[in-house]
Every structure is written in structure tokens, then in C-alpha cells.
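1. got a sequence here, can you model it:
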Amino acid sequence: MSIWRKFDFFLCHSCFYPLRFSTFKEDEYLGELLVSLTYLAQAERLNVGIIEARNLKALSMHIEADPVVRLTLQLGQTDKVKRKKTSVKRNTLNPKWNEEISFNVPGISLNESCLEIGVYHHDLIAPDEPLGFLRFENTTPIGSANIAQHSEIIHWCEVINGGQRAACWHLLRKAARVVPLSPSSSTRKNSTQTRHSTSVVK
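-> Coordinates of the predicted model:
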């Protein structure tokens, strides 16, 4: 059972980072997710606000979606991964959650931590179907096709540099790299291949 609570985001600063939409193909548009990030240094706690999504893709002409958001956090250069999720919203392509999810993150690990957020259609029988992803980390975007990732990197850097709370819209992407585990002696030889692989978070 996920740990979440309702949160009032009306006092949050809302922004949308400028993106070069000319490099973002229309058929790749999967909708947008409004996310708030805050790091409380004294408590060593990362608060992630999942506020709302808009213009998610329908499953078909006659079926909308039951969206749920899954969060996966890798702590620094370790193999420790934490996973949480929001509640499910029924039959909507513009869900509103207004939920805040917290992770305990030591300050020493924050700069090298990675947060992946996936929006899924919740299926009671089959595996949940991915609708789009975000990835927050202190890195360089992978290729010009992933120009939307710039907004996630800027937002994350503001958090790790002690910036104030900001609620920002981000473009969802088709896939996010699986959160990599810290390479051990038995897997280091495959680290190059792992860094270049892409997949959705299960």
C-alpha cells in the first residue's frame, strides 16, 4: 500500500520551462504531468508532489484510462531503490491527484540520486500499460530527440541546489531508462551496455 497524502498546491509557484517544440514530433506527444519537487535538508527528505496530468493518450477511440503514477528512486551510487505510487483515477485523460509522496534521502546522496516517474493505465487483470515517463537526475540529456528531458534536469538541479518549491509541467516521454544499479565487480564489464539500454520501469 502506497504512502501518500493530500496536499494543497495552490500556493506553489507554477512554471513551464521553455522547450524547443520544433524538435518534438506531434506523434510523440503523450501529454504532460505537473510535478512539484522539494528537498528538506534538515529532515533529509525529498517531497514529490504529483499534482495533475493533462492530455494523456486514450487507450482507444472508446476507452480512456485509469491513470496511476509510479515513482522509482535510486539513492546515489548504490543499489538501493525505493518505489511508491499514487492512487488510481478512473476513466480520465486529465487526472488530478494533488498527492505528495516523500522519500528519505541523505544530503550526501541527493546530487547523484535519480528519480523516475511513470504514468500508467491501471489494469485489474493484465499488467499496467505505460502511458509516459519522466526522469529527474543531474546529467546531460541523451540525444537531441529527448529535448523534453532538459526541463526535468533543470527542475532537478534547482532542487539539489536548494531552490524553492516549484510546480512545473513536464512533457511525458515514451520510455525512461531503467534506474541503473551501481556496477559491482560481477557486472562492471556490462556497464557500458547497461548505460545505453532503454526500457520502461516495471
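
2. when you work out contacts or count neighbours from here on, use the C-alpha atoms and nothing else.
-> Will do.

3. correct me if wrong: A41 contacts G107.
-> Yes - at 6.6 Å, A41 counts as touching G107 under the criterion of C-alpha atoms under 8 Å.

4. settle it for me: which of these two has more neighbours?
-> Using other C-alpha atoms under 10 Å as the criterion, A41 and G107 rank with G107 on top: 18 against 14.

5. in contact with the more buried one, which residues?
-> By C-alpha atoms under 8 Å, 6 or more residues apart in numbering, the residues touching G107 are A41, E44.

6. one more to line up against the first:
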Amino acid sequence: MVRQASVSSIEEESQGTIHISLEHNPETSILTINLIRAHNLLPRDPDGMANPYFRLTLLPGQRTSAQCRIHRKTLNPVLEEEFIFELSSEEVATTTLELLLYEYDQFSTDECVGYVRIPLDNLDLSSRLDLWRSISPYEKPKDKDLGDVMFSVSYLPSAERLTVVVVRARNLRLADDSKVDLNPFIKVCISSGTKKLKKKKTSTAHGTNSPTWNEALVFSVHREKLKNIAMEVAAYHDNKLGSDECIGRVRLPPDSEDGIHCQELLTEKSMPARWYSLG
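-> Here you go, the predicted model:
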């Protein structure tokens, strides 16, 4: 609490503060980052709470990233997670640590609400360095808003059947804004590692950027292979003449917070329908 009180010039628009520690070992080229706790996060739920988690990225180039676990119903989460990255002394001098604060939403797209960027070049990381940093509000870049798609994923173990129900999409647009009225369809691709296994697509909607499908795409996936399955959901514009244009895509890696939750599918048999932002 003494360290917390020493934090100076925290702006009124701050999304809260985060306490972290950093240490770099030049002999092993290991950078150790500890997320310790966050304090005074802004409420996001009607009950005055939040469901926060942080993503860590080493800039430039977003060459390395990681994510902490989700903390439910709290404005002062005790994080207590350690992350280790391989980074030489030369790389440390040109690296900035970016922390993105997200609000988890079971039924919609997780929202990025804040960020912290810490250049490492002027820090003494020869021993553990404790830092408190204010979390600045995050604004989503408008030029990357390609729209959202809603779908659910379920698995029937007895039939070894994976079902993706594509419900609808909203606010679809091509990156160059070359067309207003689109003829969109959704293509779902199942892969394992770098090998694409199967792909299926919905019907094409016409003259709309907010279509509704409610179509089920069914894939045969062996139970033992489910944990290694990745999925890509992509929105396309049917050009009629010429090649179809990709609007954007969502990638769900196997067994990650943003991906296909293998154990959830095996036990609860479904991931409920929610919105995913196209990128």
C-alpha cells in the first residue's frame, strides 16, 4: 500500500494501475516478467465488477506474446503469474513491453480497455525491478474494424462430430471500403498443425453487410485428435465475377483462452454462441 500511495500523476481517465516486476539475466538471455496485482480497475458489469485479464507483447513486431488467466468479478485482481522470454542484451535495448488489459465477456467479443507500454532500454534490470504503472484507456483503431461474426461450437463424443453453427455477422466491410453492399459467406477450415484437414462454407447472403445464416457446418473429428485441432472462421465477399475477396478472419488455436476449449467441449459439449471480431 505504501508503494501504491507513491504512484504519482495518475490521470483521471486512468483505467487503474498495475504492479509488475522485471529482471533480465544477460548470461542466460532470460527476461522474467512477473504480473503481481492490479488496483482500482474500472467496473464493467452492471453489478459494478469486472472480469479482467492481461496480454503481454514484446514490441516492435509483436514477436512474442503471452496471456494471464481471467480473474472474475474483481476490480483489484491478485495476478501472481510469471512469464519468461528469451531476449539478448542487445534486444532488450530496443524492446518495449506492452500490456493490454482486456475485459472478458462470455457472450460477446472480449474488449481491450487499457494498455501500458514500458520501454526497457533505460531500466536497470540486473536485479528485480518493481514498477507500478498507470493503465491508459485503449481506443480501437477505426481502420481495422472489419466487422464481427457470431458462431457456436459443439462436440458430440459418441458420434465424434464437431458442429459449428454460424449464426450471423454484423458491420462487415472490406478493408478498402470499395463496396457498401456485400454478398458475404462464411468459410470454416479445420486444421492440425500446418495441415488443413477439412473446410466447409455457408450459403451466400446478398446485398447486406449484416447477414443472418443460422447454418450448421458439421465435421468428423476423432476424440483423441480434438485437442490438436485449430479452426479458422473467415468471411468472404462473393464477387460473382472474379475471385472472392476475404473480408477478415478469426483464428481459434487449440486449447487456448481464445481458441477451441477441448475440455469444455468434451465435458459440456458446447461453446455457446458469441461474437468474434474479424481481423
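
7. tell me the counterpart of N209 of structure 2 in structure 1.
-> By TM-score structural alignment, N209 of structure 2 lines up with L93 in structure 1.

8. isn't there a strand covering Q164 of structure 1?
-> No - under the criterion used here (DSSP: H, G, I helix; E, B strand; the rest coil), Q164 of structure 1 is coil, not part of a strand.

9. which one is it nearest to, not counting chain neighbours?
-> Once flanking residues are discounted, Q164 of structure 1 sits nearest to T38: 7.1 Å by C-alpha to C-alpha, 6 or more residues apart in numbering.

10. aligned to that neighbour, what sits in structure 2?
-> Using TM-score structural alignment, T38 of structure 1 pairs with S154 in structure 2.

11. in what helix or strand does the match of N209 of structure 2 lie?
-> Using DSSP states H and E, L93 of structure 1 sits in no helix or strand.

12. surely it meets V68?
-> No - L93 of structure 1 is beyond contact range of V68, at 11.2 Å (criterion: C-alpha under 8 Å).

13. is the nearest residue to the match of N209 of structure 2 once chain neighbours are set aside part of a helix or strand, or is it coil?
-> Using C-alpha to C-alpha, 6+ apart and skipping the chain neighbours, the partner closest in space to L93 of structure 1 is L56 (4.8 Å). The local conformation at L56 of structure 1, judged by three-state DSSP, is coil.

14. equivalent analysis for the one 4 residues further on, please.
-> When states are read from three-state DSSP, the local structure at S60 of structure 1 comes out as coil.

15. same deal with the one 4 residues further on?
-> Here E64 of structure 1 is recorded as coil under three-state DSSP.

16. please tell me how far whichever residue in structure 2 pairs up with it sits from N171 of structure 2.
-> Using TM-score structural alignment, the equivalent of E64 of structure 1 in structure 2 is D181. D181 of structure 2 is 11 Å from N171 of structure 2, where distance means C-alpha to C-alpha, to the nearest Å.

17. give me the common contacts of these two.
-> N209.

18. what about the closest residue to L171 of structure 1 other than its chain neighbours, how many neighbours?
-> Spatially, and ignoring its direct neighbours in sequence, L171 of structure 1 is nearest to E32 (4.5 Å; C-alpha to C-alpha, 6+ apart). Residues lying near E32 of structure 1 (other C-alpha under 10 Å) number 21.
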